[in-house]
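Novice: Following is a predicted model, sequence given first.
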Amino acid sequence: MLYAILCYDSQDAVCAWTKEKDDQVMAQLGAVQVELAKQKRLGPVARLAPTTKATTIRKGTHPVITDGPFAETKEQLLGFYVIDCASLDEAIETAKDLAKASGSAGAFELRPLQLFNPGGELR
């Protein structure tokens, strides 16, 4: 079954990291990704640009376009993983591995995922 692991953290805290700290965290996460790839369980992985680069389009007859999401929250969605796991327990263990590797106080949200492109490739 496919799962999305949504990565939340304080954007301000992550943006304040030194290049060395960022490189260290990315290397630790990369090590987990290598293991998942070897097991053929890793799909797309993305690191999102800061919310200051976001554009929001509100639904309606005449959609309204605004800069940023303007979410009133301390944690923002900073990235995501798509993984293929045999069970929810396996997906939870994978998210725990990523959480340990990230070295931050953020959260990893796990959701079952259904692709909208029938027959499309995960990898």
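Specialist: Here it is on my side, so go on. Quick caveat: nothing in here was measured; it's all calculated off a predicted structure. Residues are numbered from 1 along each chain as shown.

Novice: from here on, contacts and neighbour counts on C-alpha atoms
Specialist: Fine.

Novice: Quick one: residues contacting the closest residue to Gln33 other than its chain neighbours.
Specialist: Excluding its sequence neighbours, the residue lying closest to Gln33 (Cα to Cα, 6 or more residues apart in numbering) is Leu42, at 7.0 Å. Contacts of Leu42 were listed using Cα atoms under 8 Å, 6 or more residues apart in numbering, and they are 33, 36, 81-84, 123.

Novice: Now do the SS call for the residue lying farthest from the centre of the chain.
Specialist: When distances are taken from the C-alpha mean of the chain, Thr61 lies farthest, 31.3 Å away, according to Cα atoms, centre = their mean. With DSSP: H, G, I helix; E, B strand; the rest coil as the basis, Thr61 sits in coil.

Novice: Included below, for side-by-side comparison, is a second structure:
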Amino acid sequence: MKYMLLICDDESVSPSPQELASDPVMREWEQNLRERDALKAGARLRPIADATSVRVRRGETLVSDGPFAETKDFVGGFAVVECADLDEAIAVAAGHPWAHRGVVEIRPVWE
């Protein structure tokens, strides 16, 4: 089963792309998943300052800058992983470095 991992953190203390690229814990997490062919997709997202939100209300399209919700935590990236079950997805999420400083939300993917 596929699971989406939403990687959430406090953007004000988020490491730079260069810091992430040199983080051995992050590299090990990704490599482990790649070796098992479990990492199906993933990417880091641009900062919330670059976000655009779209809503349609009574036929009118409303576009605003920034995220949908005002919050300290933001979705900074995602990974789609293939796991046997939720227990394995929890283990994968717990191994992500952000689980120790932010939160990793797990969502099953409709297939």
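Specialist: Structure's in. What do you need? This structure is a prediction, so every number in the text was calculated from the model and none was measured.

Novice: TM-score for the pair, please.
Specialist: Put the two chains on top of each other and the TM-score (TM-score structural alignment, normalised by the length of the second structure) is 0.86; 110 aligned residues with a Cα RMSD of 2.0 Å.

Novice: picking up where we left off before, so which of the contacts of Leu42 of the first structure persist in the second structure?
Specialist: Among the contacts of Leu42 of the first structure, the contacts conserved in the second structure (both residues aligned by TM-score structural alignment, their matches' Cα atoms under 8 Å) are 33, 36, 81-84.

Novice: where along the second structure do the strands fall?
Specialist: Counting by DSSP state E, the second structure has strands at residues 2-10, 39-44, 52-57, 60-65, 73-82, 103-108.

Novice: can I get the ones you listed in CSV with distance to His96 of the second structure?
Specialist: CSV is the format used below for those (distance: least, Cα to Cα, whole Å):
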stretch, distance to His96 of the second structure
strand 2-10, 9
strand 39-44, 12
strand 52-57, 27
strand 60-65, 30
strand 73-82, 10
strand 103-108, 8
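
Novice: out of these, deepest packed?
Specialist: strand 2-10 (a mean of 21; mean count of other Cα atoms under 10 Å).

Novice: what inclination does it have with respect to strand 39-44?
Specialist: Using axes from the mean of the first three to the mean of the last three Cα atoms, to 10 degrees, one finds that strand 2-10 of the second structure and strand 39-44 are set 20 degrees apart in direction.
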